[in-house]
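Q: Structure of the sequence below:
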Amino acid sequence: MRLTKYGHACVRLEQDGRVLVIDPGEFSGDEPLAGADAVLLTHEHDDHLDRDRLAAARQADPGLAVYAHPELAAELGAQAVTVGETFEAAGFQVTVVGGKHAETVDGLPDCTNLGFLVDGLYHPGDSLHVPEQPVDTLLVPAAGPWIKLAEVVDFARTVRPARAFPIHDAHLSEIGQENFDAWLDWKGETEYARIPLGESVDLG
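A: Next comes the predicted model:
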C-alpha cells in the first residue's frame, strides 16, 4: 500500500489501482482527489473537509464514494458510518473507532470525530483516541489548539505502532516541525519519520 501525504491532515492510499483519500481539507489542494475511488471524512471542520473541492470531484465522478458520520453524511448526501462499524471502501477494509473531537477549551468544539483504521493504518482525525485494534502505521497529529506535545508522545507510546508519520501540521513553521519531529523521534518509542508534502512511502 502506498501512502502519500498532502497538506495538513490529508493522506491518499493507493493499492492495485484503487485510491482512498482521507480528510481532503482546505489546505490539501486539488491533487489528492484526482482519480479517487472513495473518501473518508473524520469530521466537518474545514481543515479536514473542503466542501467545494469535494463537490467538484463528485460532479466530475458521480461514482466517488464518500463516508462520514451520520450528521455530516446527511448534509453531504454521503454514506453514514458509525463507531464500531467495519466496511469496505475502494477495496480497503475500514474500521471506525473513536467518536469525539478532542476538547480545546470549555468542552468545545463538542462534535463527532471518527477515527479510521485502514488495513493497519490509523488516522485519528482530531483525536488521540487509542483503538483496541493493533496499529501498524500511526498518523500522529502534530499541531492544533487541542494538542499538547506530551499527550501526543504518550499517544504514540500507548498505540505502539511499528511506525509513525505526522499529520495535522499546517499550523507549524519549519522550526516547529523540526522540534516536533525531534521529540517524536526521541521519545515516541516507534520508527518515526516525516513524509514531505506530495511525496509517498510504500507500507508494504
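Q: make it CA atoms for all contacts and neighbour counts henceforth
A: Noted.
Q: Where is the longest helix in the protein?
A: Secondary structure of the chain per DSSP state H: the longest helix is helix 174-187.
Q: Can you give the contact residues for that one?
A: For helix 174-187, the surrounding residues in contact (CA atoms under 8 Å, 6 or more residues apart in numbering) are 142, 149, 153, 169, 191, 192, 193, 194.
Q: Of those - the most surrounded one?
A: Neighbour counts for the contacts of helix 174-187, by other CA atoms under 10 Å, peak at residue 142, which reaches 25 neighbours.
Q: Residue nearest the middle of this structure, spatially speaking?
A: In the chain, the centroid-proximal residue (CA atoms, centre = their mean) is residue 123; its distance is 3.8 Å.
Q: which parts of the longest helix of the chain are buried?
A: Neighbour counts over helix 174-187 (16 or more other CA atoms under 10 Å) mark 177, 180, 181, 184, 185 as buried.
Q: this one next, for a side-by-side:
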Amino acid sequence: MKLTKHAHACVTLEKDGTRLVIDPGTLTPDAAEAVSQAHAVLITHEHFDHFDEKLVAAALGAQPRLRVYGTAAVAAALGSHDGRVHVVTAGDTFDVGSITATVHGHRHAPIHADIPCPDNVGYLLDDGTVYHPGDAYFAPDAPVRTLLLPTSGPWTKLGEAADYVRAVKPERVLQIHELMLSELGRQSTANLLGENGLTGRPIDFLEPGTSVQL
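A: Prediction:
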C-alpha cells in the first residue's frame, strides 16, 4: 500500500488501483485534487481541519461513483447523495475496492470542559497496515503496523501521546496533524517520543506530497 502525506491530517492511500483519501480538511491546500482522484473519502469527524464540507459535497456531485464514510454529523451535513454517504461507528467493517477498513473509537479527545467533544472514529486499513485515529488517542484492539500520530493541536499532549504509542505498539509511526509545529517542534517531538525516546519506535515526518510504501 502506498501512502501520500498531505498537509495537516489528510493522507491518500492506494492499493491495486483503489484510492482512498482520509480527512481532506480546509487546512489541506491540495485536498480537492486528492479527492478528485479518489474512489472513497473517509472522514474521522466534522471539524473543519478534517472535513471540508463544501469540497466533499462538490466532489460527490461531480464524481458519480465517489463514496463517503463518516460519523452521523458528517453524513447529516452532506445528505444521502443516492446512498453514497455512509454513517459508520465502532465495530463496522467495509470494503472499497481492494482495501478493507475497520472502524474504531467513539469520541474526540477532550480539549476543555467548556468545549463539546464530537463523535470521532479511527480507520484501520488493510488488516492493520495503517491506522488513522482522527483526533483521539484510541488504541484499536488489533495489530497496527503503521500508526499515524497526531502531534499538534489544542487537545494533544506529549505524555499521553507516548502512552498511546506504547499501547498501540506499532512497528512505525508517522506524524500527522503537525501543522502547528515548527520544524524544531517536529524534530523535538520525534526525539522525545521516538526510537531513542519514550516509545522505542521510530517516528518519521513526511513533507506534504511525499509518498512511502507501507
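Q: sorry, back to before: in structure 2, what residue corresponds to the residue nearest to the centre of structure 1?
A: The pairwise alignment with structure 2 assigns residue 123 of structure 1 to residue 132, based on TM-score structural alignment.
Q: So its match sits against residue 147, correct?
A: Yes - counting by CA atoms under 8 Å, residue 132 of structure 2 does reach residue 147; the two are 6.7 Å apart.
Q: which residue ranges form the helices in structure 1?
A: Taking DSSP H, the helices of structure 1 run over residues 51-60, 70-76, 149-159, 174-187.
Q: Return the mean post-superposition distance for the first one against structure 2.
A: Following superposition, helix 51-60 of structure 1 is found to deviate from structure 2 by 1.9 Å on average (mean CA distance after the TM-score superposition for structure 1).
Q: which residue packs closest to the equivalent of residue 36 of structure 1 over in structure 2, ignoring adjacent ones?
A: Correspondence of residue 36 of structure 1 to structure 2, assessed by TM-score structural alignment: residue 38. Nearest residue to residue 38 of structure 2, sequence neighbours excluded (CA to CA, 6 or more residues apart in numbering): residue 19, at 5.0 Å.
Q: what about that neighbour, distance to residue 9 of structure 2?
A: Distance, residue 19 of structure 2 to residue 9 of structure 2, using CA to CA, to the nearest Å: 17 Å.
Q: who's more crowded, those two?
A: Neighbour comparison, residue 19 of structure 2 and residue 9: the larger count goes to residue 9, with 27 against 23 (by other CA under 10 Å).
Q: wait, the more buried one sits on residue 21?
A: No - taking contacts as CA under 8 Å, residue 9 of structure 2 lies outside contact range of residue 21: 10.5 Å.
Q: Pretty sure residue 127 of structure 1 sits against residue 112.
A: No - using CA under 8 Å, residue 127 of structure 1 is not in contact with residue 112; the gap is 10.1 Å.
Q: so what sits against both of these two?
A: Taking CA under 8 Å, 6+ apart as the contact rule, residue 127 of structure 1 and residue 112 both touch 100, 101.
Q: Tell me which of the two has more neighbours.
A: More crowded of residue 127 of structure 1 and residue 112, by other CA under 10 Å: residue 127, with 23 against 19.
Q: Report the spatially nearest residue to that one, omitting neighbours in sequence.
A: With sequence-adjacent residues excluded and distances taken as CA to CA, 6+ apart, residue 127 of structure 1 is closest to residue 102, at 4.9 Å.
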